[in-house]
Structure formats: C-alpha cells, structure tokens
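In: below: sequence and its predicted model.
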Amino acid sequence: MKEIVMPHMGVVVETGKIVKWLVEEGDFVKEGDSLFDVETEKVNISIDSKYTGTILKIIYREGDVVPVGETVALIGNKEEVDNFALEKESDTPENSISEPVVKTYEVIALNNIKKITAQKMEESWRSIPQFSISSKITANNLILYKNSLSNKYPKITYSDIFIKLVGETLQEHSYLNASFVGKENNLSIKLFKVINIGLAVDTPQGLIVVTFKNVTKKSINEIINERTELIRKAKNNSLNLEDVSETTFTISNLGMFKSVDKFSAIVNPPQSAILAVGKITEKKNLKHSYLWLTLSLDHRVVDGATAARFMDSLKEKIEGISIDKNGIGLKVK
C-alpha cells in the first residue's frame, strides 16, 4: 500500500486546496492518471498518480486545505484491496441526525481566486509595514516610443514597456527585488538573483498576477508576445503554476481607466515592492504629457532613500526612452 501525498508546487506554496476528486474509492488507476484538482497560487492544476493500483481510501475531501507532503489518499494492489475491504466491513458506521438551519441572511461566497486574493491582502496589511512614494513622470518620449512601434507591433501596450524598464531598473536596485524572511531573532533579507515581473490582470474570475520570468534577458517583442499569451490564458482560466509563480516584483497598471490619475497598491507578499501605474494624461503639446507612478514598499527591506533612488532611476529611463537603430528595442538617452 502506498501513500498519495499533496505534492510540492513551488518554493512559497505551503498548502493546496482539493477542489475536485476525479476518482472514487475502489477505482483502479494507472500511473499518470489524474487523481484530483488542487487550487494553489490562484490556479487549478490536476495531480497525477505516481502509481498503478486501486484507490483504497480518500483521506481528505473536496474543500479541504492540505499541507504539502501530507497524505491525501491510499492506493494498493489486489491483495491489499481485499484486506482493506475486510477491515472496512468490521467498522460500525455511526448514525447522525442533522437539523435544518434557518438562515435569516444571504451569503455571497467568494470564488477561489477572490478568496485567495482576500487572504493574501489581509496577510499583507497584517504583517508588512508599508509606505509609498509617488512621482510625476513626463511622458512625451514614452508616447512617441509606443507610437513608433505600433505599426510593427500592433499589440504593444504601455505595460510591456514598463515591464522591460522596471526589470532594467531592478538590476541597479536589488533591494526592491527581494523578500523579508525569518522570525524573531532570526531575520534576514533574501535578494533574488533573477528578476521575475508580475503583472496584475483583471479577469472574469478576479485579479490574477501573471509572471514574466527573467525579463532582463528578453526583448520588448518577446515581452509583447508573452503578455498576449498570458492574458489569453488568464481570461480562459487556463493558466498553469509556472505562469503565476516565483514573482519577485509586481506592476499594477490602471492606466487604461480614464478616471485613475494615480493610486497606491498593496505589497504582494513575500515581495518587497509593487509599482502602481496611473493613466497617461496626453496633451496636444506632448512635452506637457505626464503620468503618475506610486511605489509601495516593505519598510523592513527598503528604506525611503533606497526607494527614492529606484524611482529616480526609473523616471530617468522612462523620460529618456527612444527606439534603437533597428527600431525594435529600448534605448535610454
């Protein structure tokens, strides 16, 4: 008899919620067959069997939140199935009587994505001492840059440009690409060696942060194509764990809404910073066009001066942006 366990699904994933069992007790399964759907890090994934045999017992049921490494079911061969059946016959079932509950109110349940978002935001406010700084950015070169590439890359958005520029800026300011770790007297700061930018995406199911891995190694065109695919998958509820894990810095862009001049976002744990992007106010004279950026930070990792230096660097990159000689890349004057 072998144990089916909740698998490890990423460095920061500690639990998984069983959404749906795809098998029942007594079912025969082969190695590689899907056993159950689990929800973690805002996506649903199917867990496959590592063994061939019969499901003897399902320990955790749908809706249970299970720590990684915990046994969720038992699987065995024919002899073990027979022995297990005899043991079950000797068990005396307990009868229970349930009384109807009369509700005097309506409860609107959160879907899985909104539930996880609520839990993470509550954790962020409760555990992270946060502060914010804002900067008004001249946007004329940014507008010209996007417009200059629109014919060649019609799907380009300002988010693509911000992902690329923020990635380059983080290379110079590593404490914003970091995480606070430890408890009590054993405290430290983890500096990530790769830069994985998360982008908040609005979907019918709720807010999802998709991840652009190792952005400093990617061209603006690669980022455009990746964003297009990730958003398509987010809208279709077909993201996998790789698409939403290991984010080291997040961007939240509400610039597409005409009423949002600027806003502050909540740090997404275990990250140390998040950038909120407001709308671009475009003037007839482009030199007067501008946008607001607001940076929210974990004060345990980043102090005010460090945050200001990051914002100065990012402001310089945005205001000095231009196309390179091939017309496809980023160049800062």
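Out: Here it is on my side, so go on.
In: only C-alpha atoms from now on, for both contacts and neighbour counts.
Out: Will do.
In: helices or strands up against the helix or strand residue 74 falls within?
Out: Secondary structure from DSSP states H and E places residue 74 in strand 71-76. Applying 3 or more C-alpha pairs under 8 Å, 6 or more residues apart in numbering; DSSP states H and E, one finds that strand 71-76 contacts strand 2-5, strand 53-58.
In: quick one: the strands in the stretch 1-150 of the chain?
Out: 2-5, 15-21, 28-29, 34-40, 43-48, 53-58, 65-67, 71-76, 130-138 (DSSP state E, counting those that start in this stretch).
In: what angle separates the strand holding residue 74 from strand 34-40?
Out: The directions of strand 71-76 and strand 34-40 differ by 170 degrees, with axes from the mean of the first three to the mean of the last three C-alpha atoms, to 10 degrees as the criterion.
In: so which bits of strand 71-76 are buried?
Out: 71, 72, 73, 74, 75, 76 (16 or more other C-alpha atoms under 10 Å).
In: what of stretch 63-82?
Out: Neighbour counts using 16+ other C-alpha under 10 Å place 65, 66, 67, 68, 71, 72, 73, 74, 75, 76, 81 of stretch 63-82 among the buried residues.
In: and for the first one, nearest residue in space, chain neighbours not counted?
Out: Excluding the flanking residues, the one nearest residue 65 by C-alpha to C-alpha, 6 or more residues apart in numbering is residue 17, at 4.2 Å.
In: one more: the fifth one?
Out: What sits nearest to residue 71 in space, not counting adjacent residues and going by C-alpha to C-alpha, 6+ apart, is residue 5, at 4.2 Å.
In: what's in contact with the helix or strand residue 187 falls within?
Out: Per DSSP H and E, residue 187 falls inside strand 186-191. With contact meaning C-alpha atoms under 8 Å, 6 or more residues apart in numbering, strand 186-191 is reached by 174, 175, 177, 178, 179, 180, 181, 182, 301.
In: let me see the contact set for the fifth one.
Out: Taking C-alpha under 8 Å, 6+ apart as the criterion, residue 179 is in contact with 189, 190, 191, 192, 248, 270, 271, 272, 301.
In: ok, and here's another one to check against it:
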Amino acid sequence: MVTKVVMPKYGWTMTEGKVLKWLKKEGELVKKGEPLFEMESEKTVTQVEAEASGILRKILVQEGTVVPVGETIAILTEPGEELPSSDTLKQMVEEKPQIVEEEKIKISPAARKLAEEHGIDITKIKGTGPDGRIVKEDILRVIESEKEVVKVSSLPAKIIPLEGMRKIIAERMALSARTTARVLLTIDVDMSEVSKLRQSLLEDVEKKWGVRLTYTDILVKAVAKALEEHPIVNSILVEDKIHVMESINIGVAVALKDGLIVPVVREANKKSLIEIALQLKELIEKARQGKLSTEEATGGTFTISNLGMYGVGVQMQIINPPEVAILGVGAITDKPVVINGQISIRPMMTLSLVFDHRALDGAPAAEFLVTLKRILENPYILLI
C-alpha cells in the first residue's frame, strides 16, 4: 500500500510549512509515530511524526523548501513493495487539497487593464470605490508607490531578507491588521499591592522552587481569573463564527534575536501562581533555544505582551489571530494620584487592551479591564 506524506496543518491560520530536515533517509524503515522530519511554521520548529509505517521510498521535497499545507512531500510503501510507475506517482503528487474559491474581486475594467499592463497583483489591493471596488486611481497609487521604492532602493543600505521567522511574523501581522477591526482601551492600575505580594513571596519561592517570581507570572494568573468572569474575551474568530473557548490558554510574547514567539500556558485558570511561574520559566527557556513544540506555541485564546521593562506606556498591539484580544502591559512608574482627596505617589501601570470589534463590543471589553484592575489591586485572591 502506497502512503502519501503531506505537509500537515498545525493551527487555525497555518497555510504553508518549511521542511527543515529529514530525519529518515530514502530506503529506511519508518514506524508509525516515529519522527519523520522537522518543520518550521507558525513561528515554531517541530518534529512531525509518521502517520503510517513503511519504507521511505521517495523524498519529493528537499530540505529548506516551503510548501503549502496538504501538498505531498514524500512517499511510503510497504516493505518489499515497489515504487509506483512515474505516471502514477506524478498523478498522486499533483493531487491538490480542495481549495475553496475566493470571493470574486470587484474591479473596474479600466483598473483591471492598467493592473495587467503593469503586472500588479490585484488581490493585495484594497479598493476605495463603492462596495470596496478597485478603481483606476487605486492602481495608479500602487504604480507611484513602486516608483518611490525604486528610488529608495538605490540608496546605500544594509539589506535584511524578509525570510524565515521574520517573514512568518510579517505575514501574520499584516493579515491581522487587514482583517481585524482593532479598538484600543486603556486603564491605569495601582500596583502597590502586587509589588508587596511579589516582594513577600520572592525569597521563599526562589529558595523552594528555584524560580524567580515575575510580574508577568502574576499577570497571567490575574488575566486567567478575569477571563473566567468574562468568557467572551476568551474567544477566537474563525470563518465568521465566534468560538467562546472553554479552555483559557494564555500566550505570552517572548522577544527573540530575530523576531518573537508566543509560548502558551494552557489551562492557566486551573494552575496555581507557582505552577504558572515554573511553566512560564520553562517555556521561555525553550523558546529562546528554539525547542518549543507545536503544542507549546499554538492554541492560545488570549495573549499578553509585556513591554514594561522598556519604559513603554500605552501600546497599540497587533492581535494574534484568530484570537480577538491582546493585552499590552506598560511600565510600572511612580505617579501622583488622588486618594481620598489627598495626593499620593503610587506605582502605576497602564494596561492597553486591543480587541477585535467584529467579535467584541466596547462595554464587555471595558468590563474585563475593570475586573482585571480590581484583581491586581487586591491580588491576594490569586493565592486561593
């Protein structure tokens, strides 16, 4: 029996993957569940296991090649079974996964003709005419912008290719910016009690568990608790359907040398503060070593991005699709605030919630922020 090895789909938004390394050679025996090749996608590198046993008869895609999801990349056969004829093999390889036809692009005849003359991809143009129709002026703007690119490209510069992780990030962020209706809400939080709580636990936790408790650990726990009270914020939007997720899986953005990655703390609401601290430490270490599994870097339902260490305040974050919200965490700075009619200096932090208005309205988003503020200003509930 001949078995096709295809590029798998890991995650809601994955459309292609790169074959980084074959872990078996042609002619070798492969057992079901055994690692077959390494793949890069969705900002992760993972080992893909064989879905069937057999002999790896033919590798069709070489290392370093990017292929669409569902494309055949290798052929397995039973031991002793010969490789199919070249015609049969070609037919098997050319079988493509069924693709849903895209909505017809609205474009005026003059605009279409001009685009064809200049070799412009109209699928990447947002029309400004009635009902989003692409008009001639839209094409002319693209032509002028390309002229500017030519002028700029002639200047001396260090060229950094948009490839690998950087390319994946660029594509996902551009997709998010194009397809989401982003709205920003901010709220200031008095972090006095969180600072006291962290300081009181710091030494004992580090001595007993070998982990240094961070503000991010506390934020993950607090956000998980707030999401329990506001489940609509813990949603994903897929194919015009809002999925209110039962599991609260919180992604934490981690900066890398050549980009960023978002490891996920699964079922964060069911974990203690210490369990979150231990798991997050492990995930961050694996992320920086490039050893995160697909499960550890996908499946998030809400994302936290903490840029407070850089002194940043309000942040207009890009939502991590298909999630519907992301929380930007600002720096903790001493500020004068009025408490009971008196001016007091308190450690204040700005939280920036960016949400997709297609799935979430302003009121429930604001209510979530208010709940999160209440928890952080009375954080001892997180120890229960």
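Out: All right, it came through fine. Just so you know, these numbers come straight off a predicted model, no measurement behind them.
In: I'd like the distance between the residue mapped onto residue 233 of structure 1 from structure 2 and residue 371 of structure 2.
Out: Under the alignment (TM-score structural alignment), residue 233 of structure 1 pairs with residue 286 of structure 2. To residue 371 of structure 2, residue 286 of structure 2 is 32 Å away according to C-alpha to C-alpha, to the nearest Å.
In: and those two? Which one has more around it.
Out: residue 371 (18 against 15; other C-alpha atoms under 10 Å).
In: from what I see, that one and residue 227 are in contact.
Out: No: between residue 371 of structure 2 and residue 227 there is no contact under C-alpha atoms under 8 Å: 9.0 Å.
In: tell me where the stretch 51-200 of structure 2 has helices.
Out: 86-94, 109-117, 136-153, 164-179, 192-209 (DSSP state H, counting those that start in this stretch).
In: same for the third one, what does it pack against?
Out: Counting by 3+ C-alpha pairs under 8 Å, 6+ apart, the packing neighbours recorded for helix 136-153 of structure 2 are helix 109-117.
In: the helix it packs on corresponds to what range in structure 1?
Out: Aligned using TM-score structural alignment, helix 109-117 of structure 2 spans no residues in structure 1.
In: off-centre distance for that helix?
Out: With C-alpha atoms, centre = their mean, to the nearest Å as the basis, helix 109-117 of structure 2 stands 36 Å off its chain's centre.
In: same check on stretch 14-24 of structure 1?
Out: With C-alpha atoms, centre = their mean, you get 20 Å for stretch 14-24 of structure 1.
In: so which bits of that stretch are buried?
Out: 15, 16, 17, 18, 19, 20, 21.
In: could the residues you listed be laid out in a markdown table, adding distance to residue 133 of structure 1?
Out: A markdown table is the format used below for those (distance: C-alpha to C-alpha, whole Å):
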| residue | distance to residue 133 of structure 1 |
| --- | --- |
| 15 | 34 |
| 16 | 35 |
| 17 | 37 |
| 18 | 40 |
| 19 | 40 |
| 20 | 44 |
| 21 | 47 |
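In: which one of these sits closest to residue 295 of structure 1?
Out: Within these, the smallest distance to residue 295 of structure 1 is 30.0 Å, found for residue 15 (C-alpha to C-alpha).
In: before we move on, back to that, most neighbours among the contacts of strand 186-191 of structure 1, which one?
Out: Result: residue 177 is most packed of the contacts of strand 186-191 of structure 1 (other C-alpha under 10 Å), 27 neighbours.
In: structure 1: which residue goes with residue 365 of structure 2?
Out: Counting by TM-score structural alignment, the partner of residue 365 of structure 2 is residue 307.
In: the helix or strand hosting its match vs structure 2, mean deviation?
Out: Using DSSP H and E, residue 307 of structure 1 falls within helix 304-319. In the superposition with structure 2, the average deviation recorded for helix 304-319 of structure 1 is 1.1 Å (mean C-alpha distance after the TM-score superposition for structure 1).
In: which strands and helices sit next to whichever helix or strand comes after that helix?
Out: Per DSSP H and E, the first helix or strand lying C-terminal to helix 304-319 of structure 1 is strand 321-322. When contacts are defined as 3+ C-alpha pairs under 8 Å, 6+ apart, strand 321-322 of structure 1 sits against helix 140-150, strand 331-332.
In: okay, now residue 152 of structure 1: neighbour count?
Out: 12.
In: what does it correspond to in structure 2?
Out: Matched by TM-score structural alignment, residue 152 of structure 1 corresponds to residue 204 in structure 2.
In: distance check, its match against residue 337 of structure 2.
Out: 32 Å.
In: hang on, residue 325 of structure 2 packs against residue 300?
Out: No: contact criterion C-alpha under 8 Å: residue 325 of structure 2 and residue 300 do not qualify, at 11.0 Å.
In: just checking, residue 318 of structure 2 touches residue 177?
Out: Yes: the pair residue 318 of structure 2 and residue 177 passes the contact test of C-alpha under 8 Å, sitting 6.8 Å apart.
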